[in-house]
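**Q** Curious how this folds, go ahead:
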Amino acid sequence: MSRGFVKEEDQEEIPMIPPRADLPNGVTNYVTSLGYNNLLAERKSLTIEKESLQTNDEKELRIANNLISAKMQLLNERISTAKIVDLSKQPENEVRFGATVLVKIDNATTIQQFQIVGVDEANIAKGKISFLSPIARMLISKQVGDTTFLNLGKVKRVFKIVAISYS
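**A** Below you'll find the model as predicted:
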């Protein structure tokens, strides 16, 4: 039957699912072990949320269930494609995935810290940047003492690598 013959009040809203962090097609989904554990914890949280749904309204229950199921589907895709990078096997003297990098930007007196992580782990407020970000791409393969540049429009920012660690 065509949707044109369904009563308006019987039509359900299609839930809007916020997209996960962008991971272009064909790009390996690198994660740290902490990032992978966070994905698993998120899945457990969604499972608990779905199991504890309570409402007397059947339509609301269906919509809530559909929303959680859609989030779970996106999450399961990320988990199934995750490739955990063993940070203990990364070269200690070179910036690679998982590195925590201390940098001095331009002539600043303070040191900035960035950890290069997977797209789902990235959180600039915590100093965690996606391995796909311009800053991460610029830092990868550099060593302590190296200087690299990031062009921001007409401004050229200078990044000097002070320290590299993996933890």
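**Q** Could you use CA atoms for every contact and neighbour count after this?
**A** OK.
**Q** Helix, strand, or coil at the residue positioned nearest the centre of the chain?
**A** Centrality entry for the chain: nearest residue to the mean C-alpha point is Asp120, 1.6 Å, by CA atoms, centre = their mean. Here Asp120 is coil, with the state taken from DSSP: H, G, I helix; E, B strand; the rest coil.
**Q** Could you measure from it over to Leu67?
**A** According to CA to CA, to the nearest Å, Asp120 and Leu67 sit 19 Å apart.
**Q** Same check on Ala99?
**A** Shown here: Ala99 relative to Leu67, a distance of 35 Å by CA to CA.
**Q** out of the two, which sits in the busier spot?
**A** Ala99 (25 against 17; other CA atoms under 10 Å).
**Q** to compare against the first, here's another:
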Amino acid sequence: MIKVPMTAGGFASLKEELRWRQQEERQRIIEAISEARSHGDLSENAEYHSAKEAQSLNEGRINELEDLVARAEVIDISKLSGSKIKFGATVQLVDEDTEETKTYQIVGDQEADVKSGRISISSPIARALIGKEVGDSVEVNAPGGPRGYEIVKLSFV
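**A** Below you'll find the model as predicted:
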């Protein structure tokens, strides 16, 4: 079984989504199917087909979440330290071309959100950063072409 690394916050979010889908969303969909059935002929009932599709999507996501929760390897970032970048690190970078400063935390695939400054451990930028230290320069093969960054700060928060 391949473990899935994630932070405690990411694990809590997955468990909350799983709880919501199992206890609230599942019940809402069952009620929608029941309501649509009461409208008669199911073969031409768009509400019924829509509710059944929603049920299928919800059950699929429940299965996916159960698998992720079972395989989760929760890493307590507060116990991490060191001078090298690894999972859970918060890294401040300076773009060598534009002098723009960016801050990212390296997290698991399921909790990545670039807009919030959380990048996936499997992203090109995270892979380039792993094992580097403050003061190092990295080149990232981004979709828009290669980008150079200098690492200016590293913390485990």
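**Q** Overlay the chains and give the TM-score.
**A** Aligned and superposed, the two chains score 0.80 in TM-score terms (TM-score structural alignment, normalised by the length of the second structure); 142 aligned residues with a CA RMSD of 2.2 Å.
**Q** What's the residue nearest to the centre of the first structure aligned with over in the second structure?
**A** Correspondence of Asp120 of the first structure to the second structure, assessed by TM-score structural alignment: Gln110.
**Q** And Ala72 of the second structure, what's its match in the first structure?
**A** Aligned counterpart of Ala72 of the second structure in the first structure: Ala82 (TM-score structural alignment).
**Q** how about the strands of the second structure, start to end?
**A** Along the second structure, counting by DSSP state E, strands occupy 4-7, 72-75, 90-95, 101-107, 118-120, 137-142, 145-155.
**Q** got JSON lines for the ones you listed, with mean neighbour count too?
**A** Shown next, in JSON lines, are those (neighbours: other CA atoms under 10 Å):
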{"stretch": "strand 4-7", "mean neighbour count": "21"}
{"stretch": "strand 72-75", "mean neighbour count": "18"}
{"stretch": "strand 90-95", "mean neighbour count": "20"}
{"stretch": "strand 101-107", "mean neighbour count": "21"}
{"stretch": "strand 118-120", "mean neighbour count": "22"}
{"stretch": "strand 137-142", "mean neighbour count": "16"}
{"stretch": "strand 145-155", "mean neighbour count": "17"}
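**Q** Which positions within the lengthiest helix in the first structure qualify as buried?
**A** If you go by DSSP state H, the first structure has its longest helix at helix 58-81. Going by neighbour count (16 or more other CA atoms under 10 Å), the buried part of helix 58-81 of the first structure is Ala64, Asn65, Asn66, Leu67, Ile68, Ala70, Lys71, Met72, Leu75, Arg78, Ile79.
**Q** Redo those residues as JSON lines? Include distance to Tyr36 of the first structure.
**A** Conversion of the buried residues of helix 58-81 of the first structure to JSON lines gives the following (distance: CA to CA, whole Å):
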{"residue": "Ala64", "distance to Tyr36 of the first structure": "26"}
{"residue": "Asn65", "distance to Tyr36 of the first structure": "25"}
{"residue": "Asn66", "distance to Tyr36 of the first structure": "24"}
{"residue": "Leu67", "distance to Tyr36 of the first structure": "23"}
{"residue": "Ile68", "distance to Tyr36 of the first structure": "20"}
{"residue": "Ala70", "distance to Tyr36 of the first structure": "20"}
{"residue": "Lys71", "distance to Tyr36 of the first structure": "17"}
{"residue": "Met72", "distance to Tyr36 of the first structure": "15"}
{"residue": "Leu75", "distance to Tyr36 of the first structure": "11"}
{"residue": "Arg78", "distance to Tyr36 of the first structure": "9"}
{"residue": "Ile79", "distance to Tyr36 of the first structure": "7"}
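**Q** Need the counterpart of Pro124 of the second structure in the first structure.
**A** So, by TM-score structural alignment, Pro124 of the second structure is matched to Pro134.
**Q** Verify the stated contact: Leu129 of the second structure with Ile85.
**A** Yes. Leu129 of the second structure lies in contact with Ile85 (CA atoms under 8 Å); the separation is 6.4 Å.
**Q** Tell me how far the aligned partner of Leu93 of the second structure in the first structure lies from Lys89 of the first structure.
**A** Alignment note (TM-score structural alignment): Leu93 of the second structure maps to Val103 of the first structure. Computed as CA to CA, the Val103 of the first structure to Lys89 of the first structure distance reads 22 Å.
**Q** Ile164 of the first structure too?
**A** 14 Å.
**Q** again with Gly145 of the first structure
**A** Distance, Gly145 of the first structure to Lys89 of the first structure, using CA to CA: 22 Å.
**Q** out of the two, which sits in the busier spot?
**A** Using other CA under 10 Å as the criterion, Gly145 of the first structure and Lys89 rank with Gly145 on top: 12 against 8.
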